[in-house]
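Asker: mind folding the following:
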Amino acid sequence: MSGNTTNFEIKDIVTVAVMMVLFFIVSMAIGMGTVTVPILYLYGTAGIEMFIGAIFYLVCANRINKHGLIFIWSTVYGLINAAMGYTFMLPYFIVVGILAELSMIGKDAYRNPIRNMICWCIYGIGMVLGIGVPIYVAWESYEKMALNGGFADATLMIQYEMVTRPELMLIGVVITITLSALGVLFGQKLLKKHFKKAGIVG
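Answerer: The predicted structure is shown next:
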């Protein structure tokens, strides 16, 4: 593939759908596993998700190699959040997708490890900054849904403190960027060692 086209075929859509489902399942599992530890949940969840999720993203990137991939990925993630009741997250993730996609301008960017790392880190920043969106957009409705979903008051208070103090948010961003980059490095090794041999990616 040239990497210059945005014409997604059925097989491309299926690949994205399968990898997105796997990514979301992993994200849900990580979220459920860390929600009882507020500090880990707020400062580490996005990074852990990005570390593991990099594998699924890289499979898509190397198989499809078409512009628009990360935009579609981010938009679908926003749609999933909207379907769960967080409708205000859809426009947010559309913007995140646009910014990440801009980093992939050029030929065969989706098969370039460095470009993929940059793109995935931008998306990761969007993931961790998304923690603050509910507070600034719809705190009362978010608080009600979060408490009904099993959040503790302590978690919500730590979340509020995190997003209202730039230095604390910066810690979350740095952790997420680091784990996102390490995830791409780890994913690249898996691609070379297993996925390419199995013919899953070219």
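Asker: could you use CA atoms for every contact and neighbour count after this?
Answerer: OK.
Asker: secondary structure class of the residue sitting furthest away from the middle of the chain, three-state.
Answerer: When distances to the mean C-alpha position of the chain are computed (C-alpha atoms, centre = their mean), the maximum falls on Lys197, with 26.6 Å. Here Lys197 is recorded as coil under DSSP: H, G, I helix; E, B strand; the rest coil.
Asker: following up with a second sequence; could you model it the same way so I can compare the two?
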Amino acid sequence: MKTEVESSKNTRWTMHDILTFVIFNLIIMILITVAKVVEDMVLTPQNTFFVGSWLFPLLATPFYLVMADRIGKRGVLSGSILIFGVLYTFTGGLYCAPVAIVGAVIGELVMWGKDSYHDIKRVIGGYIVYWVTFGFYGIIPYVLFREAYMKQLEIYYNAADVTAMIAQYTELPWILLMMALFAAGTIVGGLIGSKFLKKHVRKAKIA
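Answerer: The predicted structure is shown next:
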């Protein structure tokens, strides 16, 4: 049986864990940023809703899966949520901070338990919380600052786009569709990532 000291060491983050966390989260952020830029160049604001909601998690989940498995300790999900929350707080608004904190707490509860980060199904389920939190970064300004936010949008988009965007981020059926797309993208990305993880990463002990 492991002593308490050994158990404590196994849950303590090492410098290697921190580097793995930073590198993989940077990769995920770069992927999402590039995908967003391309999406905005190709699609209208009305249509980005239907693409980004599944494309972003599809691209990011395989990398998150590898990171979570390699570190395998508490705080991977909540830390990832908080990092993105800080980024959005500085680029989107202060309202993102409390959203990130709530998402991080829920995420940590979802992943509570021994070896949860080595359970692929739980890792994928936990990462859905990440993307639901991401979705609320878009919903909150429409709910709390609707008039002011609409005026900002009208500077950059035409009336039809603004009307569609308001509906997509305030009406329940659209919100549920967005969350379903986030979940679908995460699950498919998780299936892709799990095959790579089992066949290559775990055998080679990469990261």
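Asker: what stretch of structure 2 does the longest helix seen in structure 1 fall on?
Answerer: Ordering each helix of structure 1 by length in residues (DSSP state H) puts helix 38-64 first. Per TM-score structural alignment, the counterpart of helix 38-64 of structure 1 in structure 2 is residues 45-71.
Asker: what about Cys60 of structure 1, neighbour count?
Answerer: Neighbourhood size, Cys60 of structure 1 [other C-alpha atoms under 10 Å]: 28.
Asker: do you know how far it is from Lys193 of structure 1?
Answerer: Remark: distance between Cys60 of structure 1 and Lys193 of structure 1 (C-alpha to C-alpha, to the nearest Å) = 17 Å.
Asker: from His200 of structure 2, how far out is Ser194 of structure 2?
Answerer: Counting by C-alpha to C-alpha, the gap from Ser194 of structure 2 to His200 of structure 2 is 10 Å.
Asker: ok, these two, which is more surrounded?
Answerer: More crowded of Ser194 of structure 2 and His200, by other C-alpha under 10 Å: Ser194, with 21 against 12.
Asker: what lines up with the more buried one in structure 1?
Answerer: By TM-score structural alignment, Ser194 of structure 2 lines up with Gln188.
Asker: hang on, isn't that match packed against Leu58?
Answerer: Yes. Here Gln188 of structure 1 reaches Leu58: they are 7.5 Å apart, a contact under C-alpha atoms under 8 Å.
Asker: who are the packing partners of the helix or strand where the match of Ser194 of structure 2 lies?
Answerer: In the assignment (DSSP states H and E), Gln188 of structure 1 maps to helix 166-190. Secondary structure elements in contact with helix 166-190 of structure 1, counted by 3 or more C-alpha pairs under 8 Å, 6 or more residues apart in numbering; DSSP states H and E, are helix 38-64, helix 113-129, helix 153-164.
Asker: now these in a markdown table, with distance to Glu140 of structure 1?
Answerer: Converted to a markdown table, those look like this (distance: least, C-alpha to C-alpha, whole Å):
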| stretch | distance to Glu140 of structure 1 |
| --- | --- |
| helix 38-64 | 19 |
| helix 113-129 | 19 |
| helix 153-164 | 11 |
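Asker: right, and these - which one's nearest Ala82 of structure 1?
Answerer: helix 113-129 (14.8 Å; C-alpha to C-alpha).
Asker: mean deviation, the closest one versus structure 2?
Answerer: Superposing on structure 2 and averaging over aligned pairs (mean C-alpha distance after the TM-score superposition for structure 1), helix 113-129 of structure 1 comes out at 1.6 Å.
Asker: read off where that helix ends up in structure 2.
Answerer: Under TM-score structural alignment, the match for helix 113-129 of structure 1 is residues 120-136.
Asker: what are the buried residues along that stretch?
Answerer: 120, 122-136 (16 or more other C-alpha atoms under 10 Å).
Asker: and which of those is nearest Gly189 of structure 2?
Answerer: Ile124 (8.8 Å).
Asker: what sits closest to the closest one if chain neighbours are left out?
Answerer: Sequence neighbours aside, Gly190 is the residue nearest to Ile124 of structure 2 in space, at 6.0 Å (criterion: C-alpha to C-alpha, 6 or more residues apart in numbering).
Asker: wait, isn't that neighbour in contact with Leu65?
Answerer: Yes. Using C-alpha under 8 Å, Gly190 of structure 2 is in contact with Leu65, at 6.9 Å.
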